[in-house]
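Chemist: Structure of the sequence below:
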Amino acid sequence: MSAVKSVSPRTIAWAALAIGGVGLGIGLLLAPRDTLAACVASLLGLAGIPLGALTLGLALAPVSGSVRDQLWPWTLVASRAMPALLVLVLPGLLGAGLIYEWMHQYSDGFRGFWLWWPSFVIRGLLYVGLWCALARWLLPTTLRNPAGAGLGLIAVVLSVSLAAFDWAQSMEPHFASSIFGLLWLGRLMLSGIAACILFSLFAGASRPGVLRGLLSAAALAWIYLHFMQYLIVWYGNLPEEVRWYEIRARDWPLLTWLVALQSLVFIVTWWPLSGRRVPLAILAGSTLLLGLAEGAWLSMASLSGLSGLASALALFAAAAAGAGMITLLILPRRSA
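Modeler: Purely as a prediction, here's the structure:
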């Protein structure tokens, strides 16, 4: 019995990274388009841990109260994983020709420059570079520099919106939504809050009921943003915008229902027992998992001709590799 030891989180993370990396390598050989689309989807879903935590930390820094005391230190921990996004973003940037229809269309003027492949790659790297810089140098100083937190928050909102348009919305070139960037920002905030709540609970959060209220508010904001886009599409009754929803309801029903399940988090938070540690941890963990479903719903569902099995396996591999990498960066360094 003494020889049997519990497996450390670092070992599990390395195993997930290795298994996911092997799976992605096989997927790129057998089903490259499905695999590249899954890499973009996992990026959209997993980015909420470091990028959502960065946004949360910048928003909490200028205020005071129990929420900031319990969560702000953990935004520093979660944002340590930001360099992982530099790796996660590369497959979608380098393999853009297989998943973005506009790559094969000619445009002139500013549109041509914006949709030029080198411009697309440089923008993607600049987005992630900006987020890494904000997490590394600005976020730790924001408690004594609230003005910097405000400017950083503006930079995050603008860059996240542009990244959402580039990486996800442009997979369906005929669909346009002015609040699409806010949809992804809402998901990032929801996942970032969920991740920081989990860290705080594992560390023995003093007031979990307060954290429950923040998760409920974030879920309500997420519902509102999705409802507003749907309402605008319904009211406008434009064929291309309606088609965007029809494809998801008809061809991706399971994914659509998984995304809709996020609404249950808001409803369950009305239950008084959800303020206890274990139920709240389950709600936060479920929110992180559903973020992967929404990442695929926002991106992969726009592509035609994907294989359901190949896409699911590729998404699992990409999520495993990404989660393993993020976990390794978040875990504390081993002492010498």
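
Chemist: use CA for all of it now, contacts and neighbours both
Modeler: Noted.

Chemist: Give the next helix or strand downstream of the lengthiest helix in the chain.
Modeler: Longest helix in the chain by number of residues (criterion: DSSP state H): helix 208-236. Where DSSP states H and E defines the elements, the next helix or strand beyond helix 208-236 is helix 239-251.

Chemist: Now do the buried residues in the longest helix of the chain.
Modeler: Buried residues in helix 208-236, counting neighbours by 16 or more other CA atoms under 10 Å, are found at 208-209, 211-216, 218-223, 225-226, 229, 233.

Chemist: residues in contact with stretch 6-14?
Modeler: Here stretch 6-14 makes contact (CA atoms under 8 Å, 6 or more residues apart in numbering) with 323, 324, 325, 327, 328, 331.

Chemist: what about 7 Å?
Modeler: Residues outside stretch 6-14 that contact it (CA atoms under 7 Å, 6 or more residues apart in numbering) are 324, 325, 327, 328.

Chemist: Any idea how many residues pack against the last one?
Modeler: What that stands for is residue 328. The local packing of residue 328 (other CA atoms under 10 Å) involves 20 other residues.

Chemist: The helix or strand that contains it relative to helix 239-251, how many degrees between them?
Modeler: Using DSSP H and E, residue 328 sits in helix 308-330. Relative orientation of helix 308-330 and helix 239-251, computed by axes from the mean of the first three to the mean of the last three CA atoms, to 10 degrees: 100 degrees.

Chemist: What residues of helix 308-330 count as buried?
Modeler: 310-311, 313-330.

Chemist: Next, residue 205: secondary structure please.
Modeler: Following DSSP: H, G, I helix; E, B strand; the rest coil, we place residue 205 in the coil state.

Chemist: residues near it, how many?
Modeler: Neighbourhood size, residue 205 [other CA under 10 Å]: 18.

Chemist: Would you do the same for the sequence below? I want to compare the two.
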Amino acid sequence: MAELGKYRVPEELVRMRSVFLGIGGLALIAWAIGVYLDPEQGLRSWLLGFIFWGGITFGSIGILMLQYLTGGAWGVVIRRVVEAGSRTIPVAAVAFIPLFWITKYHYWTTWGPDDYAIEHRGWFMTPESWILRSIVYFILLFIIVYLLNKWSAAQDKAADHEEAASWLGKATAFSGPTMVFYVLIITFATVDWVMMLDAHWFSTIWGLLFVVGWALSTFCFVVALLAYMSDKAPMSYILGKRHFHDLGKLMLALVMVWTYFNFSQFLIIWSGNIPEETGWYITRMKGGWLYVGAALLLFHFAFPFLTLLQQDFKRRMKQLAWLAGFILLMRLVDMFYLIAPNPRIDKTIEKGAFIISWMDIAAPIALGGLWMWYFIGQYASRPVVPVMDPFLEKAIEHGRGH
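Modeler: A predicted model of the protein is given here:
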């Protein structure tokens, strides 16, 4: 199993890097023109793309730690995918730089320094504090990514399985307490980056909504990628139906948890009937936003839930991959639903107006192309599986079961 050259990424995937780079570059040029003409809309659209693709980066970090903590065959076969996803954090960091200008074009400019929410929160709601906190989030996540990937690379170079197991144990011991800090980092980050778009809105479950949502995005991305490689060497030897069945069950669980958290948030806030909280939902229950919310209920929950309940469906990797891609599309719609209705600087636009800009499409495509280009490079830099993991053989055998 230690023959590293035997477990390289399929060449078909590597050749797609230039395609993704070209698509991302063209979309980036289009977005740059748009942001010059309309800075506020351009930055809101860029935030949408960042939250979606950066979410897969951050979700990969969480899933990487989760698979160390829980074990299981599914974790072994997807480890290198989520490791490569976690190593896209430099792309997420660079993509975040344009959002520094949101402090000029949105967060505090929208409400003004005399607004009671801004004034009451003091230094916490200043641009300098927001930027400083964001830098700290990235530094902490960089440290987590660096250590986990360093130990994984050391495991590949281990002389025997006993040494490899020691590196596995170190990563597992690290992931336990670090998972708590990870959830806190994501909570504070998403409060700053998304919830603060409306200074009068707050939710105590906000961070968990993103932890679960980004984990679902990551699993859907993993399933789509592995299904593409399932008939190409070496993954054709490694992957089996039971691996996809396990991943499908995890997708089902996260679809249900995402729905439960959203419904709990809605029920508690609506029954509480506090104007500062219910106003956020009232905005999203008018005009076009009502239909977007209904679409999320039907196609982010009901359709995937009923489909994934079927045991045989989860074993059909190609069909599961199509569903994963559909859920990813709905994840983007969900992020749009959270971001787009928030108040704007341009007061000629009615609060909560239903607006879909072409930049809401261009920015995610631009970031997606660049993200995929970098991801494939990282994924191709290591074997597609942890070749010295003491549980690899059992994990591969597990996939061939019935």
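
Chemist: Once they're superposed, tell me the TM-score.
Modeler: Remark: TM-score between the superposed chains equals 0.89 [TM-score structural alignment, normalised by the length of structure 1]; 330 aligned residues with a CA RMSD of 2.6 Å.

Chemist: I'd like to know which elements the longest helix of structure 1 is packed against.
Modeler: Helix 208-236 of structure 1 sits against helix 180-202, helix 262-268, with contacts defined as 3 or more CA pairs under 7 Å, 6 or more residues apart in numbering; DSSP states H and E.

Chemist: One more pass at 8 Å, please.
Modeler: Applying 3 or more CA pairs under 8 Å, 6 or more residues apart in numbering; DSSP states H and E, one finds that helix 208-236 of structure 1 makes contact with helix 66-78, helix 180-202, helix 239-251, helix 262-268, helix 277-298.

Chemist: ok, and the closest non-adjacent residue to the alignment partner in structure 2 of residue 262 of structure 1?
Modeler: Aligned counterpart of residue 262 of structure 1 in structure 2: residue 300 (TM-score structural alignment). Closest residue to residue 300 of structure 2 apart from its sequence neighbours, by CA to CA, 6 or more residues apart in numbering: residue 330 at 5.8 Å.

Chemist: thinking the one you found is in contact with residue 296, fair?
Modeler: Yes. Between residue 330 of structure 2 and residue 296 there is a contact under CA atoms under 8 Å: 6.9 Å.

Chemist: which residue ranges form the helices in the stretch 51-200 of structure 1?
Modeler: Ranges of helices within the stretch 51-200 of structure 1 are 66-78, 83-88, 90-94, 96-99, 109-114, 117-133, 146-167, 180-202, based on DSSP state H, counting those that start in this stretch.

Chemist: Point out the most buried one among these.
Modeler: When you average the neighbours per residue for each of the helices of the stretch 51-200 of structure 1 (mean count of other CA atoms under 10 Å), helix 180-202 leads with a mean of 25.

Chemist: coming back round to it: next, format the helices and strands packed on helix 208-236 of structure 1 as TSV and append distance to residue 49 of structure 1.
Modeler: Listed next are those as TSV, based on distance: least, CA to CA, whole Å:
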stretch	distance to residue 49 of structure 1
helix 66-78	6
helix 180-202	5
helix 239-251	25
helix 262-268	17
helix 277-298	8
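
Chemist: who wins for proximity to residue 26 of structure 1 among these?
Modeler: With CA to CA, the closest approach to residue 26 of structure 1 among these belongs to helix 277-298: 20.0 Å.

Chemist: tell me, that closest one lands on which residues of structure 2?
Modeler: Going by TM-score structural alignment: helix 277-298 of structure 1 matches residues 317-338.

Chemist: Now that stretch on structure 1. Mean distance?
Modeler: Taking mean CA distance after the TM-score superposition for structure 1, the mean distance separating stretch 317-338 of structure 2 from the aligned residues in structure 1 is 1.4 Å.

Chemist: From the chain's centroid, how far away is that stretch?
Modeler: Its chain's average C-alpha position is 12 Å from that of stretch 317-338 of structure 2, according to CA atoms, centre = their mean, to the nearest Å.

Chemist: what comes into contact with that stretch?
Modeler: The contact list for stretch 317-338 of structure 2 (CA under 8 Å, 6+ apart) reads 48, 51-52, 194, 213, 217, 220-221, 223-225, 227-228, 241, 244, 248, 284, 289, 292-293, 296, 299-300, 304, 313-314.

Chemist: Now do the buried residues in it.
Modeler: 317-318, 320-321, 323-325, 327-328, 330-338.

Chemist: Could you point out which of the helices of the stretch 51-200 of structure 1 sits nearest residue 59 of structure 1?
Modeler: When the helices of the stretch 51-200 of structure 1 are compared by CA to CA, helix 146-167 sits nearest residue 59 of structure 1, at 7.0 Å.
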